[in-house]
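> Okay, here's the prediction I keep looking at, along with the sequence it came from:
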Amino acid sequence: MVDWSTLDTVFLDMDGTLLDLHFDNHFWLEHLPKRYAEHHDLHPQQAKDTLIPMIMAERGSLNWYCTDYWSDRLSLDITRLKAEVGDRIGYRPHVPEFLQSLRKGGLKSVIVTNCHPDPLALKLQRTGLDRHVDDIVSSHDLDKPKEDREFWQALATRTRYRHDRTLMVDDSFPVLESARDAGIRQCLAVLAPDSRQPAREPHAEIPGIHHFDEILPALRCLAPAKGSTRV
């Protein structure tokens, strides 16, 4: 599923890959409509019927992920509202062990996320995730979402990597397709990003896992053969 022996770098999505997507799904589908209804004196279902099409219309764009954009458009402090349900932020299964094994194996680990810097700071504060990886890059710093093939060109100006020696792990099929089309040789899909929702069907061309324990044994076998990160 993953040829660890050919890798120098592992790019990792955050929400739905390292962290449980339940937080984000709960916020956008339940908590935000509730607060929006209170703010505009609407019935909760009426708020949902207004918000969901508005949000979905931005899917795949940088606006879809931008806290500032939604704060301005909805006249609500999105970062503050996210903090209200911050107790739902948490790791997906086996993530700490996986990150530890990447480090022991001498592989460079970089979180590559579409998350806006403000909620990113909240999630790092809650999880300490930044202590377990070598770098974190937000697409907002590069002005392109990961779904855009040009993102990967811009990423190369921020963190050095070789396409043929890099693995991208993400729960988004469009992002993985974008990475693959940009030349990243190995891609891996996470099929169970939300702990409260059923797993998705696999991608026709990109291998997938439900949890990291499915690939940990092979990674751990690699660890003694490497002393340090090679890039």
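Happy to help now that I have it. It should be emphasised that the depicted structure is a prediction, and the values quoted were computed from it without experimental measurement.

> can we go C-alpha only for contacts and neighbour counts from here?
Noted.

> count of neighbours near the closest residue to His22 other than its chain neighbours?
Distances taken as CA to CA, 6 or more residues apart in numbering place Asp194 nearest to His22, at 4.8 Å, with adjacent residues excluded. Using other CA atoms under 10 Å, Asp194 has 22 other residues around it.

> element containing Asp194?
In this structure, Asp194 sits in neither a helix nor a strand according to DSSP states H and E.

> Run through the strands of the protein in chain order.
Remark: strands assigned in the chain by DSSP state E are 9-12, 108-113, 135-138, 166-170, 186-190, 208-209.

> would you turn the ones you listed into TSV with distance to Arg160 and mean neighbour count?
Putting the strands of the chain into TSV (distance: least, CA to CA, whole Å; neighbours: other CA atoms under 10 Å) gives the following:
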stretch	distance to Arg160	mean neighbour count
strand 9-12	9	23
strand 108-113	10	21
strand 135-138	11	18
strand 166-170	11	24
strand 186-190	17	23
strand 208-209	26	20
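
> Would you reformat the ones you listed as a markdown table and include distance to Glu30?
Listed next are the strands of the chain as a markdown table, based on distance: least, CA to CA, whole Å:
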| stretch | distance to Glu30 |
| --- | --- |
| strand 9-12 | 27 |
| strand 108-113 | 23 |
| strand 135-138 | 25 |
| strand 166-170 | 24 |
| strand 186-190 | 24 |
| strand 208-209 | 28 |
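
> re earlier: and the gap between the residue nearest to His22 and Leu216?
When distance is defined by CA to CA, to the nearest Å, Asp194 is 20 Å away from Leu216.

> ok, now Val2?
Using CA to CA, Val2 is found at 10 Å from Leu216.

> In the chain, which residue sits furthest out from the middle?
Asp41 (33.6 Å; CA atoms, centre = their mean).

> which other residues reach the lengthiest helix in the chain?
For the chain, the longest helix by residue count, based on DSSP state H, is helix 44-56. The set of residues external to helix 44-56 that reach it, using CA atoms under 8 Å, 6 or more residues apart in numbering, is 29, 33-34, 36-37, 64.

> want to compare, so here's the second one:
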Amino acid sequence: MPNWANIDTVLLDMDGTLLDLHFDNHFWLEVVPNAYAKKHQMSIDDARKEMANKYEAVQGQLQWYCLDYWQAELQLPIMELKREIQHLISIREDAIVFLHALKKAGKKLILLTNAHRDSLSLKVELTELDKYLDTLISTHDYGVSKEQQRLWQQVEADLQFDKSRTLFVDDSAAVLASAKEFGIGHLLAVANPDSKQPMRLLSGYENITDYRDILPV
């Protein structure tokens, strides 16, 4: 249980943290390889291998999250493909309760996502996620991802939060490690980001599978 008396600001990831990661996993692991295979008249297995290599080449960098990069790299209509499966975009059921409770407790709620602005806009359009939050930040506005210390330095300078009294929630071990290195005082890992996949604990962090277990009183 976080010590809510020592927390003023809550920084929240989006995909896998507030939203079900199933949409993104299905898109990048199924929809994109299938579209790539069709475009290049190759087998789906070969397309998956090629896509895996392309993903690995930019993992953790801003390009990994950049829809403009992937549209140019793959010559595929990325946003058009996303809209074809937009019915899979959904807020975690426990997240809404959590956000309401945090707001009632007077916490400042900030979305801090590596998602591209186009992806963020689509998800806000379909979920109205913005109505639960004070501020929505895409790291693309800063030109650097959450995996890099420069991002944290710029966000802290802009928002003027006290990092020792800030909770950061994410489902990525690499991102949580970056936040820890920067000195964010309270860290929470989401162990079940994809509703269609088994739970996996992130070692070295407090893990959560249901936000309703840690609501501030």
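Thanks, I have it. These numbers were taken from a predicted model, which means no experiment stands behind them.

> Just give the TM-score of the two.
Scored against TM-score structural alignment, normalised by the length of structure 2, the superposed chains reach a TM-score of 0.97; 217 aligned residues with a CA RMSD of 1.0 Å.

> on that earlier part again, can you tell me how far the residue farthest from the centre of structure 1 sits from Leu99 of structure 1?
Asp41 of structure 1 is 45 Å from Leu99 of structure 1, by CA to CA.

> show me what contacts the residue farthest from the centre of structure 1?
Here Asp41 of structure 1 is in contact with no residue (CA under 8 Å, 6+ apart).

> list the contacts for the residue lying closest to Leu102 of structure 2 once chain neighbours are set aside?
Excluding the flanking residues, the one nearest Leu102 of structure 2 by CA to CA, 6+ apart is Pro216, at 6.8 Å. Applying CA under 8 Å, 6+ apart, we find Pro216 of structure 2 in contact with 4, 101-102, 105.

> which of these has the most neighbours?
Leu102 (21 neighbours).

> and the end-to-end length of stretch 6-22 of structure 1?
Counting by CA to CA, you get 33 Å between the two ends of stretch 6-22 of structure 1.

> what does that stretch contact?
Contacts of stretch 6-22 of structure 1 (CA under 8 Å, 6+ apart): 24, 88-92, 95, 106-113, 115, 161-162, 164-171, 190, 192-196, 229-231.

> how many other residues sit next to Arg59 of structure 1?
Counted with other CA under 10 Å, residues neighbouring Arg59 of structure 1 total 11.

> Please apply the same query to the one 4 residues further on.
A count of nearby residues for Asn63 of structure 1, using other CA under 10 Å, gives 17.

> quick one: it and Asp72 touch, right?
No - contact criterion CA atoms under 8 Å: Asn63 of structure 1 and Asp72 do not qualify, at 11.3 Å.

> Identify the contacts common to the two.
Contacts common to Asn63 of structure 1 and Asp72, judged by CA under 8 Å, 6+ apart, are absent.

> ranges for the helices of structure 2?
22-26, 32-40, 44-58, 62-65, 67-74, 78-84, 93-104, 117-127, 149-159, 173-182.

> just to revisit the earlier point, how about the residue nearest to His22 of structure 1, what's its match in structure 2?
Under the alignment (TM-score structural alignment), Asp194 of structure 1 maps onto Asp194 of structure 2.

> Look up how far Thr6 of structure 1 lies from Arg73 of structure 1.
Distance from Arg73 of structure 1 to Thr6 of structure 1, by CA to CA: 46 Å.

> So if I had to pick from these two, which one is more boxed in?
Under the neighbour definition other CA under 10 Å, Arg73 of structure 1 and Thr6 were set side by side, and Thr6 has more, 12 against 9.

> Tell me who's in contact with the match of Asp194 of structure 1.
Contact analysis of Asp194 of structure 2 by CA under 8 Å, 6+ apart lists 16, 20-22, 25.

> If we use 10 Å, what do you get?
By CA atoms under 10 Å, 6 or more residues apart in numbering, the contact list for Asp194 of structure 2 reads 15-17, 19-26, 92, 171.

> Which PyMOL command selects the buried ones in the residues you listed?
Selection of buried members from these for PyMOL, criterion 16 or more other CA atoms under 10 Å:
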select buried, resi 15+16+17+19+20+21+22+23+24+92+171
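
> a markdown table for the contacts of Asp194 of structure 2, including distance to Gly183 of structure 2?
Shown next, in a markdown table, are these (distance: CA to CA, whole Å):
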| residue | distance to Gly183 of structure 2 |
| --- | --- |
| Asp15 | 23 |
| Gly16 | 23 |
| Thr17 | 20 |
| Leu19 | 26 |
| Asp20 | 27 |
| Leu21 | 27 |
| His22 | 30 |
| Phe23 | 31 |
| Asp24 | 29 |
| Asn25 | 30 |
| His26 | 33 |
| Arg92 | 28 |
| Asp171 | 18 |
